[in-house]
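Enquirer: only geometry, no sequence info:
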């Protein structure tokens, strides 16, 4: 059989995906564990029913009403954002893909600081570009001087900065973002998928947008809003960036139903974000419990915790799964990642983890 003529830069790669294996407690994909409030579900039914009446017509290809609502939500943080500065797509992944299509592409380069979101290199390759690894320190922070020197040398067309970072949870200082922006002529994308979970005093890169037309801040409704199944991501940037993305977006890329559901969810912002503090409490509870188990964690501004100190992380992953708890093996030797869930899920995780690591304190543990 003749092999498919797959593009060389895609050959040998694996598609993105987290293992979806049966488990009572699924703490591997950073979802918000809290169900949507009843009043939102009722309004969603009505909104989707109204939108369905005109499904024979194409949706608003520019999603103007949705972008207006998203701008109003972002402006609540104290940084004024207009609808002309906002763009929306099917999850933040499509936002990142459109950015790569517009500003990277064949013969161009994107740079990111790994370990970070594993889709950044894949999106770069899928759009024909070359991904350069900027690396991080052993504590998973970015060495600003080294990073600035590297971007000046590489001169990437796009720089990914994930804050809070996935899978480590670490936030990136705004001084680092500005230093990178000022050192490169390309677009700097600050991926803030987990921004709403940041600890007090952690500012958003939204505050840096004014006067920086090459700076982009991407967000999602999948995490804090608990709408992972909706697939709605968005960005804030200079209006010229939004205009550029309309050159590469597919026609009518956001369905009428998606736009209606997202606008309805935004009308219930306060109720949806009321769960954020509860998730942060469980995150901090996990962090506080780990030293007592002889483990360590990375300070987290997200809804998950990277924890480690294992000689054989995959074996620990399997031992936890055997006890009904599914966490994420992110491929970092000695480390695993757990999503902050409900109190019941945290109890189950800590109990299972205690059972797994307790023998190690006595020496010679192997699951």
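Expert: Cool, the structure landed. This structure is a prediction, so every number in the text was calculated from the model and none was measured.
Enquirer: When you work out contacts or count neighbours from here on, use the C-alpha atoms and nothing else.
Expert: Will do.
Enquirer: for this protein, what's the longest helix?
Expert: helix 343-362 (DSSP state H).
Enquirer: hold the first one in mind and look at this next one:
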């Protein structure tokens, strides 16, 4: 008797990706922005969606020209060179952006490379596109040894290199020279993707990889509106790259992949960028205070340019995680053994986290 359904053999027995979803008072496990859009932004979104609803019998602009122009204008603030609309691509969350990149540039007989610890969805994108997955390793402080990284690129000759910066789950940002050097090592035989999902949270003086785009035509810089823009529920991710790369992705995109409603919501949010990003400064301040507090308690904490902090190390991190859950606080078991990751929430949420972790520590669960 054959197994049903006739799933691909390499997918049998696998569970779908997802962080635990528990109904707890304090949820600090998936790096959401705790501050929702302002009333003015909500009203603008509602108006924009209502206008879009009047023509939902028609397909949306499949090239989302207005949105690409608005995103290019927003990204141009992070580079003195500016970004043109034809350098921008968007999709349903940065997850779909990454999948499209693997569909276009990965595939059978090709290899994708990253350096662990890294975002746990990357190997799934490779698996789903039948791309060979290879991981190098970061140093103990989660930085990259550039000599080792270059050697691995020379050995593997990857078609796609995925580098989150700030890194998820560690929060570590890459210096520009690391990105530039690896772009040169990869050459025209591949693309190097710098995943800046948390780019807006980087500390002062940490540049964006967008500044390097004019010098490296194989460089892709991706962003999302889920984090800094507080639009996780809208599902809008995007990238900046050479026009040739954007045109290549158009070959694999599904028809009309961005709905008229999604485009309207994203455009409305971009009109309110200054007020939405104002909360980013609050979260940076809260992040730095949380990192300092954790270190004062004797924990090791990775330097973070994101809206989360990775801390440890624990002999039994699950016991610590469970102790926090029992006290109404949900964080994430992710990253290397012994480490935990806490998203940065409101001051009240972070106070609840600190009180819960202190209680867990006093019980000796750490």
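Expert: Structure received. None of these values were measured; they are calculated from a predicted model.
Enquirer: hang on, the earlier thing: output the contacting helices and strands for the longest helix of the first structure.
Expert: helix 276-289, helix 313-322, strand 325-326 (3 or more C-alpha pairs under 8 Å, 6 or more residues apart in numbering; DSSP states H and E).
Enquirer: Which elements pack onto the longest one?
Expert: In terms of contacts (3+ C-alpha pairs under 8 Å, 6+ apart), helix 276-289 of the first structure is packed against strand 304-308, helix 343-362.
Enquirer: Quick check: which of those is buried the most?
Expert: strand 304-308 (a mean of 24; mean count of other C-alpha atoms under 10 Å).
Enquirer: Please tell me which residues of the second structure that strand aligns onto.
Expert: Mapped onto the second structure using TM-score structural alignment, strand 304-308 of the first structure spans residues 308-312.
Enquirer: cool, stretch 107-118 of the first structure as well?
Expert: Taking TM-score structural alignment, stretch 107-118 of the first structure hits residues 109-120 over in the second structure.
Enquirer: ok so, going back, tell me which of the helices and strands packed on helix 276-289 of the first structure approaches residue 91 of the first structure most closely.
Expert: strand 304-308 (19.4 Å; C-alpha to C-alpha).
Enquirer: mean deviation of the closest one from the second structure?
Expert: Superposed on the second structure, strand 304-308 of the first structure shows a mean distance of 0.3 Å to its aligned residues (mean C-alpha distance after the TM-score superposition for the first structure).
Enquirer: For residue 255 of the first structure, which non-adjacent residue is spatially closest?
Expert: Distances taken as C-alpha to C-alpha, 6 or more residues apart in numbering put residue 59 closest to residue 255 of the first structure, at 5.9 Å, once the chain neighbours are dropped.
Enquirer: check contacts around the one you found.
Expert: Neighbour list for residue 59 of the first structure: 252, 254-256 [criterion: C-alpha atoms under 8 Å, 6 or more residues apart in numbering].
Enquirer: Go again with 7 Å.
Expert: 252, 255-256 (C-alpha atoms under 7 Å, 6 or more residues apart in numbering).
Enquirer: what residue of the second structure takes the place of residue 177 of the first structure?
Expert: In the second structure, residue 177 of the first structure lands on residue 179 (TM-score structural alignment).
Enquirer: wait, is its match part of a helix?
Expert: Yes - per DSSP: H, G, I helix; E, B strand; the rest coil, residue 179 of the second structure lies within a helix segment.
Enquirer: what's stretch 119-135 of the first structure in contact with?
Expert: Contacts for stretch 119-135 of the first structure (C-alpha under 7 Å, 6+ apart): 9-10, 16, 97, 100-101, 104-114, 147.
Enquirer: hey, where'd the strands end up in the first structure?
Expert: Assigned by DSSP state E, the strands in the first structure fall at 25-26, 86-89, 109-112, 130-133, 158-162, 187-191, 215-220, 233-237, 296-297, 304-308, 325-326, 335-339.
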